[in-house]
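1. quick one, fold the following:
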Amino acid sequence: MLSTSADLRARPAELDASIVELRLPLKALDVQASVQRSLDGIVYPVLTLPPEIMSNIFLHCLHLPNLDDQRRTGPTPIHAPLLLLQVCRAWREIALSTPHLWVFLHVDLDRLTERLPYPEIETIVADWFGRAGSCPLTLSLCCELRRTFANGIRGILHPLAQRLQSLYLGVSWHQFKDLADIGPFPILETLALSATTSQGQSRVPLKLFSTAPRLHQIFFTRFATPSMFVLPCEVFQISCDDLIAQECLDLLKALPFLQISTACVYDDNFDPEYITHHHLKTLRLHSGGSTRFLRSLRLPALQNLHLTSDITYHNGNDYFSTFLASTSLRRFRADHPIESLSVEWFAAAMLGLVDLELDLPGHQFLREFLGMLDRNRDGAFLPHLRTLVFRRRMFGLDASMLGALSSRCTAGDENLADLESFQQILYPMSASLADAFARDNAMSLVACRELVERGLAVLHVGPAGQNLV
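-> All right, here's what the predicted structure looks like:
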């Protein structure tokens, strides 16, 4: 009886413990439900943006390379726009309904044909650009292997010719010839051509792009040259890897409205034929070439001349000063030392210069140049100069330089320009060498800071990215 009574007394405690155990999961469920209600109440801003705003954001995710940029890659799943299709259903719908996300495509037929048949490649390209609606298209298409040509390039390019605004085409010379009947290109504006092989014995220019009335910019790389094609005379910008001098002169004669030309020109010992081009405003000469062909040119509209590294300067450069005198130069830049650099060029032939940038000018030239630059000595020398850059010149900040710069801070004459920017870009140097330079030129650096206070907007002395002033 006692045993039964004790058992009965213990039973309520056991039942209470069981009830507690049963309530714990229920309580956890209540807490979970409360947390979920809180989460459901949170509104993520990105989910509330209108589709039009999301479309604009998506467009900023794209990287559209320039057609003259050789670093081209095809679409990948980890980059826009394909990446945007994988985030969620809403983003996929917005991306697929944003035409400007699908206006550019790079197609490497050599790689694609290793995995896919031609018809499937053509379908992929058609589907991709089909999402672009009626937007103008940019296509980058390359093919180095002859076997991929017949069904590849023609099947892709022909249906798109009417809609192409920009085109990069990198194929062999023989493949260019086989494309002669593709076109016309009514809205094509920018064209980059790369021939993977030379044209061999053929010298007949192709009319492939002659029916492109809006074509204005053309970039030639590798074996492609302007002489391979009949070009619309309205073209105003040309860039070439390699030209012989006679090709360059023929190009200027064929394109009377050309305004910008970039080329590496090789001397072919041609007989000078004087040519005057009335519209060319910018001329850039690449490394490895020559400047002797300039002796045959008169460019009265030329305002910008840029000479890159390794330009070959021949003995007896009188032709160069004569050429300069025929121009209206406002900017002159040389990225390579000019052995025959003369102050007389600037005094007699480049009086209208606004920007001047020289690489490693010699000590003798600098003494003469700074002497004439000082307006206290010669007020008529380079009266419009506003920007002056000396690169890789390890010379001290002496009194002649500071005096010349100081005289240019305040013109005091409405016909004379104030110097706005001076940069002396030194060789890269260690921290200890920079400290030593600063100590040796301490007083001059103080004078430089005073020039800034007087109105010199940009004053840099030191290696690129390290201003010791």
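2. contacts, neighbours, all on C-alpha from now
-> Noted.
3. centre of the chain to whatever helix or strand residue 320 lives in, how far?
-> Per DSSP states H and E: residue 320 is located in helix 318-325. Distance of helix 318-325 from the chain centroid (CA atoms, centre = their mean, to the nearest Å) equals 31 Å.
4. and if you look at stretch 448-464?
-> Relative to its chain's centre, stretch 448-464 lies at 28 Å (CA atoms, centre = their mean).
5. repeat that for stretch 367-378.
-> Averaged C-alpha coordinates place stretch 367-378 at 37 Å from its chain's average position (CA atoms, centre = their mean).
6. now swap in stretch 420-434 and tell me
-> Average the C-alpha atoms of stretch 420-434, do the same for its chain, and the two points are 26 Å apart (CA atoms, centre = their mean).
7. likewise stretch 177-185?
-> For stretch 177-185, the distance to the chain centre is 29 Å (CA atoms, centre = their mean).
8. same check, this time on stretch 273-292
-> 22 Å.
9. can you check stretch 5-17 too?
-> 86 Å.
10. hang on, the earlier thing: which residues sit against the next helix or strand along the chain from the helix holding residue 320?
-> Past helix 318-325, further along toward the C-terminus, the next helix or strand under DSSP H and E is strand 331-334. By CA atoms under 8 Å, 6 or more residues apart in numbering, the surrounding residues in contact with strand 331-334 are 303-309, 353-359.
11. what do you get if the cut-off is 7 Å, keeping everything else the same?
-> With contact meaning CA atoms under 7 Å, 6 or more residues apart in numbering, strand 331-334 is reached by 303-308, 353-359.
12. now show me the structure for the sequence below, then we'll compare the two:
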Amino acid sequence: MSPDNLEMQFEAELCPLGHGLSDLPNPVLKHGDLESNVCSLRIESLAPHKRLPPELLAEIFILCSPTTVVALPPKSDHPLLTLTRVCRAWRELALHIPELWASISVTFTEERKKVEQMTDLAFQWLSRAGNEYPLSITSVCAGTYAATTCGNPALVESFVSMVISHAHHLRHFDLGFPMAALLPLFELPLGTFPRLETMGLRPPLRSKDLDTTQTARWHWPSTSTTAFASAPLVREVKFCPQIISELENNIMDDILARATRPFFVPTFLLPWSQLRVLSFQLPALADVWCTILAECAELREFDAAVWPSLGYQRDLNSAPQICLHHLAVLQLGAHSGGCEELIDRLVAPSLSRLSIIQGRSFPAASLAAFQARSAFSLKFFIPSAPRPEDDVTVLFQQFSEIAVLAISSATTEQFPISFWERLGRGDLLPQLETLVVRPTAAQASVLVDMIASRWEAATEGRIPILDVIFCGVGPVDLAVINEELKRLEKYEAAGHMVSVF
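-> As a prediction, this is how the structure comes out:
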């Protein structure tokens, strides 16, 4: 068949189709709409986010989350909830990313005390992380509700039960519940926490909980075996009381003064050899802590309350030294001494932060000997108040590399005037960058003289700029101190000011 005949045949076949299209309403618009829809679908399918593999999109979701810890109940505009509302595909993907659902924080207050409802929400939220992904749970009772739960621990038992139901894949928990509500944690069998790495218990305390006849309300439960002692990955343990509103401001002094039954080794078992951080702010005997620390070869941070051992005499101490090669942070508190007994045993060459708070002056000889045998370079120091001038000289000449000094536990009057004068000249602590003090009116003039001298020396480049913070300023002293601070106004143009709290 010739080309001309073929063309005629095609036209004849297409003609009926043309008549059919002409019968449709506005055929040109219909055809345009179809083209537009096809084009729109093609563009949407080629959009960059449509071509991303789910694994990459999941990483973007994680990066877009402001924090991996979600406070429950979440706000309606929380980024994670927003992700689940964009489209069905994004929702399905977000619901299958364990990282987004594995860490929660819940705070119970008088305004938010529906524990059963919040427990159900927490359980459902964590279930989206699966049955194996490591979980993190933080929950506390705050404000007046903390005192309420102390009187009725059963109020939060359901939440503790929920925590226990996830024990096999908990990586971290931090619970601020009454001790009576936390007791089920101590009754779990060995091996209950195979993945636990860090744990914190912060039982709220009332004054009557400190009664010596009621110590079970606040101390670490007496038990020979615990699930915590068998947790193979635990590296951090913190047991710290939670201050609630009905307690006095000097809560720790009250605790230490009234806690006449300190802990003993058989009642306090943990996997000591694997711990990196240990914080225990209720008192144990100094010799108990020494026994424990001898097993803590990997310890980096130690924060504890110490009770003096009976009959301890420093001059007669012949106990072996305890070498903690990795210890960088040491914070000790005692009401009636006891810190020096522990310090006299320690060797800590990596120590950079030291805090010694106790009810009486700490013997400078112990600290000096500690530094001499350890050869550490101390950068952060919170001392007790060493009143004798000789003690101050010994301490701060030996700790010449200190960058941060906080002596807010004592007033400035508990340090000799010569200390402030030498500090101003730079004879002591030439590398000091931050000073936190609790001034009194009697020392205001010498303090301002010291600050002016340091700032002048810093302007000349001889020593670092010194940031000064006045804390705990009493109303009686405030007027005199503010008047003295006017002498430092000329330094404000250079950005130097004393912060007063």
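13. confirm residue 141 of structure 1 sits in a strand?
-> Yes. Judged by DSSP: H, G, I helix; E, B strand; the rest coil, residue 141 of structure 1 forms part of a strand.
14. list the contacts of it.
-> Residue 141 of structure 1 neighbours (CA under 7 Å, 6+ apart): 106-108, 168-170.
15. let's go with 6 Å and repeat that
-> Residues near residue 141 of structure 1 by CA atoms under 6 Å, 6 or more residues apart in numbering: 106-107, 169.
16. now those as a markdown table including distance to residue 460 of structure 1 and neighbour count?
-> Listed next are the contacts of residue 141 of structure 1 as a markdown table, based on distance: CA to CA, whole Å; neighbours: other CA atoms under 10 Å:
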| residue | distance to residue 460 of structure 1 | neighbour count |
| --- | --- | --- |
| 106 | 42 | 16 |
| 107 | 45 | 21 |
| 169 | 43 | 20 |
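17. just the ones of the residues you listed in strands?
-> Among the contacts of residue 141 of structure 1, DSSP state E puts 106-107, 169 in strands.
18. now the helices for the stretch 351-500 of structure 2?
-> Along the stretch 351-500 of structure 2, the segments classed as helices by DSSP state H, counting those that start in this stretch run 364-374, 389-398, 417-425, 444-459, 475-485.
19. can you redo these as a markdown table with mean neighbour count and distance to residue 140 of structure 2?
-> Shown next, in a markdown table, are those (neighbours: other CA atoms under 10 Å; distance: least, CA to CA, whole Å):
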| stretch | mean neighbour count | distance to residue 140 of structure 2 |
| --- | --- | --- |
| helix 364-374 | 17 | 37 |
| helix 389-398 | 16 | 40 |
| helix 417-425 | 17 | 43 |
| helix 444-459 | 19 | 41 |
| helix 475-485 | 15 | 34 |
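20. for the ones you listed, which one sits closest to residue 197 of structure 2?
-> With CA to CA, the closest approach to residue 197 of structure 2 among the helices of the stretch 351-500 of structure 2 belongs to helix 364-374: 29.6 Å.
21. contact partners of that closest one?
-> For helix 364-374 of structure 2, contacts defined as CA under 6 Å, 6+ apart pick out 347-349, 391.
22. one more time with 7 Å
-> Residues outside helix 364-374 of structure 2 that contact it (CA under 7 Å, 6+ apart): 340, 343-344, 346-349, 391, 395, 398.
23. helices - which of those land there?
-> Using DSSP state H, the members of these that fall within helices are 340, 343, 391, 395, 398.
24. which SS class is residue 284 of structure 2?
-> Here residue 284 of structure 2 takes the strand state, with states given by three-state DSSP.
25. how many residues are close by it?
-> Using other CA atoms under 10 Å, residue 284 of structure 2 has 24 neighbouring residues.
26. can you check residue 385 of structure 2 too?
-> Residues contacting residue 385 of structure 2 under the criterion other CA under 10 Å number 25.
27. got a list of what it touches?
-> 361, 410, 414-415.
28. select only the buried ones of the residues you listed in ChimeraX?
-> Per 16 or more other CA atoms under 10 Å, the buried members of the contacts of residue 385 of structure 2 correspond to this ChimeraX selection:
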select :361,410,415
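29. just give me the closest of the contacts of residue 385 of structure 2 to residue 290 of structure 2.
-> The closest of the contacts of residue 385 of structure 2 to residue 290 of structure 2 turns out to be residue 361 (CA to CA; 21.5 Å).
30. separation between the closest one and residue 312 of structure 2?
-> Distance of residue 361 of structure 2 to residue 312 of structure 2, given as CA to CA, to the nearest Å: 17 Å.
31. could you do residue 32 of structure 2 as well?
-> 97 Å.
32. coming back round to it: and the two most separated of the contacts of residue 385 of structure 2?
-> 361 and 415 (11.2 Å).
33. where do the contact lists of those two overlap?
-> The contact sets of residue 361 of structure 2 and residue 415 overlap at 385-386 (CA under 7 Å, 6+ apart).
34. show me the strands in the stretch 51-200 of structure 1, by range?
-> Assigned by DSSP state E, counting those that start in this stretch, the strands in the stretch 51-200 of structure 1 fall at 104-108, 137-142, 164-171, 190-195.
35. where exactly do the strands run in the stretch 201-350 of structure 1?
-> Along the stretch 201-350 of structure 1, the segments classed as strands by DSSP E, counting those that start in this stretch run 217-222, 237-240, 243-244, 260-263, 265-266, 275-276, 282-285, 297-298, 304-307, 331-334.
36. how about JSON lines for these, with distance to residue 391 of structure 1 added?
-> Formatted as JSON lines, the strands of the stretch 201-350 of structure 1 follow (distance: least, CA to CA, whole Å):
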{"stretch": "strand 217-222", "distance to residue 391 of structure 1": "29"}
{"stretch": "strand 237-240", "distance to residue 391 of structure 1": "26"}
{"stretch": "strand 243-244", "distance to residue 391 of structure 1": "29"}
{"stretch": "strand 260-263", "distance to residue 391 of structure 1": "22"}
{"stretch": "strand 265-266", "distance to residue 391 of structure 1": "25"}
{"stretch": "strand 275-276", "distance to residue 391 of structure 1": "33"}
{"stretch": "strand 282-285", "distance to residue 391 of structure 1": "18"}
{"stretch": "strand 297-298", "distance to residue 391 of structure 1": "29"}
{"stretch": "strand 304-307", "distance to residue 391 of structure 1": "14"}
{"stretch": "strand 331-334", "distance to residue 391 of structure 1": "10"}
